[in-house]
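Enquirer: Mind looking at a prediction? Sequence and model below.
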Amino acid sequence: MNLPQTEAELAEIVRDADTPFSVIGGGTRGVAVKGQPLSSVKLSGVTLYEPGAMTVVAQAGTPVAEIEALLATENQRLAFEPMDHRVLLGTKGEPTIGGVMSANVSGPRRISVGAARDFLLGVRYVDGRGRIIKNGGRVMKNVTGYDLVKLMAGAHGTLGVLSEVSFKVLPRPETQSTLVLHGLDDTSAVVALAKALGSPFEVSAAAHNPAVGETLLRVEGFDASVKYRTEQLKKLLGGEITIEEGRTGRWSEWRDVSEFAGVEGDVWRVSCKPSDGPALVAKSGGQSALYDWAGGLIWLRTAAGYDLRAALGEYDGHATLVRGNSHPRFEPEAAGVARITAALRARFDPRSVLNTGLMG
């Protein structure tokens, strides 16, 4: 295992490589390719925290838990609510901020505030030649030239190894409530979620669990505002609704797909148009389904080895195999996209030493 302790050492390791690397952060997502393991976990520590500017700069190997604990002292948080893959996958290790940003890991709040990449302000990384590259800064601004910050978020270490990230955080809300709608089928649930999100009542998460017949809406903010908005949503949606005040654990369990933890089978993450969700679930042949992002994200548990992509056919979206190894993890790219991807990798990693083959 290559464990560089400085950015300069990381650059030297990559520059002197004669074989490919399997680039990982804390190793919690269980993703690895053939090659020497190269981890950023020793590049750790928050180097700047400005609560007034709601800005953090941290080395890539800094544990997410350490950052969250620091933010809590100022009543702030990571707004994009990153998933902890250890729950679903049964992996060990420690989630790192570099791993989160590299994979663009985002939870239920993405539907209201955006993804991890939307909070990323700047990056430092080592490319496939072993060069140290810096892009972005510590404030949001219009981009001129190449926006490498956004490009690195979701590249899964195939274009460069992150060494440092700067990102925006948000205040922690005073309180939250969850509306639980009971007894809706999948189609009715997606319609209700869309109606709630289209209202002026600022829903921060919208999910549906067919197995228990619960449709969930989260409202966050100041206490008086939360009470008002939950009551208005209750009037808007009608039907059998209960309101749960507080209980943040429900959404942590949802974020981490706890329902599929320890249960046999492959787990797929399907991104699609919310209105397409119920039909895709019906076609999937899956044993269990969970709807997040008002149906725009579907978690599907299938029999091990089941070819979900073949079952779904063509649709506006893609399926990622999160747990299982009988199929490629990522959806095959369309020919035009594949050409662009290949050109980018040739520029960023001309020797093909960074997570080769991970994304196709």
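Expert: Now that the structure is in, tell me what you want to look at.
Enquirer: CA atoms for contacts and neighbours, from now on please.
Expert: Will do.
Enquirer: Touching the helix or strand where Lys195 lies from outside, list them.
Expert: Applying DSSP states H and E as the criterion places Lys195 in helix 186-197. By CA atoms under 8 Å, 6 or more residues apart in numbering, the residues outside helix 186-197 that reach it are 203, 206-208, 210, 215, 217, 233, 236-237, 274-275, 278, 294-295.
Enquirer: If we use 6 Å, what do you get?
Expert: Helix 186-197 has contacts (CA atoms under 6 Å, 6 or more residues apart in numbering) with Val203, Pro278, Ala294.
Enquirer: again with stretch 252-265
Expert: Met83, Asp84, Leu88, Gly107, Thr302, Ala303, Ala304.
Enquirer: Now, those residues that are in strands?
Expert: When those are checked against strands (DSSP state E), the matches are Thr302.
Enquirer: which of the contacts of stretch 252-265 are buried?
Expert: Met83, Asp84, Leu88, Gly107, Thr302 (16 or more other CA atoms under 10 Å).
Enquirer: I'd like to know which of those is nearest to Thr242.
Expert: Gly107 (23.4 Å; CA to CA).
Enquirer: Can you name the residues that contact the closest one?
Expert: Counting by CA under 6 Å, 6+ apart, Gly107 has contacts Glu81, Pro82, Met83, Arg255.
Enquirer: Filter the contacts of helix 186-197 down to the ones in helices?
Expert: Among those, the ones falling in helices (DSSP state H) are Pro278.
Enquirer: Any chance of the contacts of stretch 252-265 in CSV with distance to Gly265 as columns?
Expert: Below are these laid out as CSV (distance: CA to CA, whole Å):
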residue, distance to Gly265
Met83, 20
Asp84, 19
Leu88, 11
Gly107, 22
Thr302, 5
Ala303, 5
Ala304, 5
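Enquirer: coming back round to it: make TSV from the buried ones among the contacts of stretch 252-265 and add distance to Gln76 to it.
Expert: Shown next, in TSV, are the buried ones among the contacts of stretch 252-265 (distance: CA to CA, whole Å):
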residue	distance to Gln76
Met83	18
Asp84	19
Leu88	26
Gly107	17
Thr302	38
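Enquirer: Got another one to weigh against that:
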Amino acid sequence: MPETFIPAGTTDVVDVIRWAAAEGKPLDLHGRRSKAGFGRPAQSEYALDLGRLAGVLDYEPAELIVTLRPGTPLADLEKQLAASNQMLAFEPPDLGPLWGQPAGRGTLGGAIGCNLSGPRRFKAGAMRDHLLGFTAVSGRGEIFKAGGKVVKNVTGYDLPKLVCGAFGTLVALTEVTVKVLPAPEKTRTVLVFGLDDEQAVRALAAAAASPNEVSGLAHLPAGIAARSGVGYVAQAGRAVTALRLEGTDISVTARCAALRDLLQSHGALEELHSMNSAWLWRELRDAACFVLPQERVLWRLSVAPTAGPAVTAVIAQGVPGAEWFYDWAGGLIWLSLPPVADAHAAIVRGAVENHGGHATLIRADAATRAAVPVFEPQPLALMALTARVKAGFDPMNILNPGRMVAGV
């Protein structure tokens, strides 16, 4: 186990990073380690535990912003926002159980570092669209601020977007400001039964193009539906296509009726209300159907929605036992495969790249994650740009080296 530094504040973070830079000692930055299995294995003999940098610093419900420490548990933040009937609209998932961690341990800093967003992403935007500003410490041990505390802010380079999805390789965050939105008064989910993948994607596309303002568009093949939050209404093992509506009671009721009229020719329909609806989308958000068995390889594919069925068909032909479901109207595919040493990377990436998408290896053993690129390999020009950005923030290469790319 690496020796761990546990700072109590920004000054402590500065001291540790300056020491590490001077001594050339790489640091494994982390919070509560709920996503330690995401990305390549750490290549550091020292760890910087930012989990104690937690707590809300300033919450202004009327201004729709909250400023807090990045180690704040998402569960605590969401509970505080719910008391004011507000929410994180990007719907951050709780993915810890996918790597065998307890539920509810994820932090806001982890969601930022991994740029995690849930089913509402296609409507509300990604995590990176909701981070307004931050205070951080660079790999030089310098404190700096970026962005601000207002929704519309012009500060030159959009650094908040840059740190989202950087997996702690650029800076150590010590304070962040995010945008929040009012929580919906009512939620309903329309279910369509028995569609194959291609039929489902067409139905989802029709709903997305309609004026009904859907906020969730997912499809679960029969096997996945049977063990999900809709299993009890899955009509004897049939596939389920789910479409979520949110808003005021009157609006949701009217839009739900219109959506049912639009979809009635596609198959048998059912509705989920309130608690049952929330349960289903929470399971989809967290990919709960793939928590077990832990030894199975898990991928997350991003493709054009209409290309999803073609991509999964190629993978299913090459990998017996493949399982998947679609989110974001078909643009996101959660893919579970039997374990092998190379995680079926050639088949998966070949199928995805033929349709202009990209693939991320979410779960595999450490040896596989060290040997197989976890993130989509970059073209040479983009790789060179990424290296220059890394050198600008962390010239001594001490912040999570190797977490995203081998040898970096």
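Expert: Now that the structure is in, tell me what you want to look at. What you are looking at is a predicted structure, and each value in this text was computed from that prediction instead of being measured.
Enquirer: among the contacts of Gly107 of structure 1, which ones are buried?
Expert: Glu81, Pro82, Met83, Arg255.
Enquirer: what comes up buried for stretch 94-101 of structure 2?
Expert: Result for stretch 94-101 of structure 2 [16+ other CA under 10 Å]: buried residues Asp94, Leu95, Gly96, Pro97, Leu98, Trp99, Gln101.
Enquirer: ok, the second one - contacts?
Expert: Applying CA under 6 Å, 6+ apart to Leu95 of structure 2 gives the contacts Asp286.
Enquirer: and what of Ser284 of structure 1?
Expert: Contacts of Ser284 of structure 1 by CA under 6 Å, 6+ apart are Ala311, Leu312.
Enquirer: and it, what pairs with it in structure 2?
Expert: Correspondence of Ser284 of structure 1 to structure 2, assessed by TM-score structural alignment: Ile315.
Enquirer: would that match count as being in a strand?
Expert: No: checked against DSSP: H, G, I helix; E, B strand; the rest coil, Ile315 of structure 2 lies outside a strand; its state is helix.
Enquirer: Please enumerate the helices of the stretch 101-250 of structure 1.
Expert: Ranges of helices in the stretch 101-250 of structure 1, per DSSP state H, counting those that start in this stretch, are 110-113, 148-152, 186-197, 223-237, 249-255.
Enquirer: Count the residues that sit near the counterpart of Val16 of structure 2 in structure 1.
Expert: The criterion is TM-score structural alignment: under it, Val16 of structure 2 has Ile13 as its aligned partner in structure 1. By the criterion of other CA atoms under 10 Å, Ile13 of structure 1 has 17 neighbours.
Enquirer: What's the match for Leu332 of structure 2 in structure 1?
Expert: Using TM-score structural alignment, Leu332 of structure 2 sits opposite Leu297 in structure 1.
Enquirer: Spit out the contact partners of the residue lying closest to that match once chain neighbours are set aside.
Expert: Closest residue to Leu297 of structure 1 apart from its sequence neighbours, by CA to CA, 6 or more residues apart in numbering: Ser271 at 4.7 Å. Residues near Ser271 of structure 1 by CA under 6 Å, 6+ apart: Gly296, Leu297, Gly317, His318.
Enquirer: Would you mind giving me the ChimeraX syntax to select the buried ones in those residues?
Expert: Restricted to buried positions by 16+ other CA under 10 Å, the ChimeraX selection for the contacts of Ser271 of structure 1 reads:
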select :296,297,318
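Enquirer: Let's see which of the contacts of Ser271 of structure 1 end up in strands.
Expert: Short answer: the contacts of Ser271 of structure 1 in strands (DSSP E) are Leu297, Gly317, His318.
Enquirer: Would you format these as TSV with distance to Gly357 of structure 1 included?
Expert: TSV is the format used below for these (distance: CA to CA, whole Å):
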residue	distance to Gly357 of structure 1
Leu297	25
Gly317	21
His318	18
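Enquirer: Looking at those, which is nearest Pro37 of structure 1?
Expert: Nearest to Pro37 of structure 1 among these, with distances taken as CA to CA, is His318, at 28.3 Å.
Enquirer: and the gap between the equivalent of that closest one over in structure 2 and Arg120 of structure 2?
Expert: Alignment note: His318 of structure 1 maps to His358 in structure 2; criterion TM-score structural alignment. Distance, His358 of structure 2 to Arg120 of structure 2, by CA to CA, to the nearest Å: 20 Å.
Enquirer: likewise Gly106 of structure 2?
Expert: 19 Å.
Enquirer: For Ala20 of structure 2, identify the helix or strand it belongs to.
Expert: helix 10-23.
Enquirer: Centre of the chain to that helix, how far?
Expert: Counting by CA atoms, centre = their mean, to the nearest Å, helix 10-23 of structure 2 is centred 30 Å from the centre of its parent chain.
Enquirer: cool, stretch 12-22 of structure 1 as well?
Expert: That offset, for stretch 12-22 of structure 1, works out to 28 Å (CA atoms, centre = their mean).
Enquirer: now stretch 51-59 of structure 2
Expert: 21 Å.
Enquirer: same question, stretch 37-52 of structure 1
Expert: With CA atoms, centre = their mean, you get 19 Å for stretch 37-52 of structure 1.
Enquirer: In structure 2, what range does it match?
Expert: So stretch 37-52 of structure 1 sits over residues 47-62 in structure 2, by TM-score structural alignment.
Enquirer: Aligned to Leu263 of structure 2, what sits in structure 1?
Expert: Leu263 of structure 2 maps onto Leu237 in structure 1, by TM-score structural alignment.
Enquirer: what's the neighbour count on that match?
Expert: So Leu237 of structure 1, with other CA under 10 Å, has 14 neighbours.
Enquirer: Kindly report the same for the one 10 residues further on.
Expert: Here the neighbour count serves as a burial measure; for Arg247 of structure 1 (other CA under 10 Å) it reads 12.
Enquirer: Now do it against Leu233 of structure 1, distance only.
Expert: 19 Å.
Enquirer: Excluding chain neighbours, what is closest to Pro108 of structure 1?
Expert: Per CA to CA, 6+ apart, closest to Pro108 of structure 1 is Ala205, 5.4 Å.
Enquirer: Map that neighbour across to structure 2 for me.
Expert: Match for Ala205 of structure 1 (TM-score structural alignment): Gly216.
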